[in-house]
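# got a predicted model here, sequence first, then my questions.
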Amino acid sequence: MPAKHLPAQRAAAPHGDALALDEQLCFALYSTMLSLNKVYRGLLRDLDLTYLQYLVMLVLWEQDGVNVSEICARLSLETTTLTPLLKRLEARGLIQRVRSSTDERQVIVSLTAEGRALRGKAKALPSCLGAAMALPPKDIARLRTQLRTLRANLDRNA
């Protein structure tokens, strides 16, 4: 598949050098995500979850009994990344994986009682993260909306 061509002319970077690291949106997003992961690492330690495991649990707390491909789609993950993660969650007793009775190719992921109970322990995480961000809730909501729009635009142009 040929790469999409970008316009030849670009507006000058606001501070001069368009190739300066601090002028790169990608680096601002990347370094922010590193900081966000550091905060999550501390918050998730008590739940004994990694960040990706937490995301899987969020999907299942929203809707239990989801097939693997749906989880992959929700989290923008490949099956090869998700499968080992699901195995670890299953070994911990938080989820169970069962082949679909209607289509053997599909694996349905469901919460165990322990996995459902973990939701109660995780309820405080969003407010703790909000406190770490030190931003008003309306600014966080606006930022989330902007990032979703950015992601959709990038996906459309990838």
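Everything's here; your move.

# going by C-alpha atoms from here, please, whenever you check contacts or count neighbours.
Noted.

# residues near the closest residue to Asn37 other than its chain neighbours, how many?
Leaving aside its sequence neighbours, Asn37 sits nearest to Tyr51 (Cα to Cα, 6 or more residues apart in numbering; 7.2 Å). Number of residues near Tyr51 (other Cα atoms under 10 Å) recorded here: 16.

# kindly provide the distance from Tyr51 to Leu75.
12 Å (Cα to Cα, to the nearest Å).

# for the residue nearest to Asn37, list the residues it contacts.
Asn37, Tyr40, Arg41, Leu44 (Cα atoms under 8 Å, 6 or more residues apart in numbering).

# and here is the other one:
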Amino acid sequence: MKDPLSLKNQLCFPIYALAKEVINQYRPLLDELDVTYPQYLVLIVLWDNEEQTVGQLGEKLFLDSGTLTPLLKRMEQKEMVIRKRSSNDERIVKLSLTPKGTALKEKAKSIPHRIMESIGISQEELLILKEIIIKILNKKK
């Protein structure tokens, strides 16, 4: 490697560019549901788990409460989620889906397949890429 500070020699740049590109692929599909990419991720977690605390959600999505709070507030205004303080501990906020939030799951079912087609790599390549990314993310913990 001649110049370690050259853009073409940076690991971070292609990862950054790929993340932007993938999110851009999602945008028109999510516009159909009237959700942003971060809201879509929240919905995915709640579709898997009926109820989550804000803390649990933050851990799963690698987001802090300062980022999650306004995001969840907007989702609540759109009547997708309900935020409720725990009766046992006022500091804990529990999240659950509204019927509208639950209904969006059916509309979102085609998104993973449509994204896969738009990215243009095989299922096998995608699984390899995902394993490498997860390995890097888990090393951070």
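Yep, that arrived. These figures come from a predicted structure and were not determined experimentally.

# looking at the second structure, which of the contacts of Tyr51 of the first structure hold up?
Retained in the second structure (both residues aligned by TM-score structural alignment, their matches' Cα atoms under 8 Å) from the contacts of Tyr51 of the first structure: Asn37, Tyr40, Arg41, Leu44.

# restricted to buried residues, select those residues in PyMOL.
Command for PyMOL, covering only those of these found buried under the criterion 16 or more other Cα atoms under 10 Å:
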select buried, resi 40+44
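
# so can I have JSON lines of the kept ones among the contacts of Tyr51 of the first structure showing distance to Ala124 of the first structure and secondary structure?
Formatted as JSON lines, these follow (distance: Cα to Cα, whole Å; DSSP: H, G, I helix; E, B strand; the rest coil):
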{"residue": "Asn37", "distance to Ala124 of the first structure": "17", "secondary structure": "helix"}
{"residue": "Tyr40", "distance to Ala124 of the first structure": "12", "secondary structure": "helix"}
{"residue": "Arg41", "distance to Ala124 of the first structure": "14", "secondary structure": "helix"}
{"residue": "Leu44", "distance to Ala124 of the first structure": "11", "secondary structure": "helix"}
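
# element containing the residue positioned nearest the centre of the second structure?
Among the residues of the second structure, the one closest to the centroid is Leu41, at 3.0 Å (Cα atoms, centre = their mean). Using DSSP states H and E, Leu41 of the second structure maps to helix 37-48.

# next SSE after that helix?
Under the assignment DSSP H and E, the closest C-terminal helix or strand after helix 37-48 of the second structure is strand 51-53.
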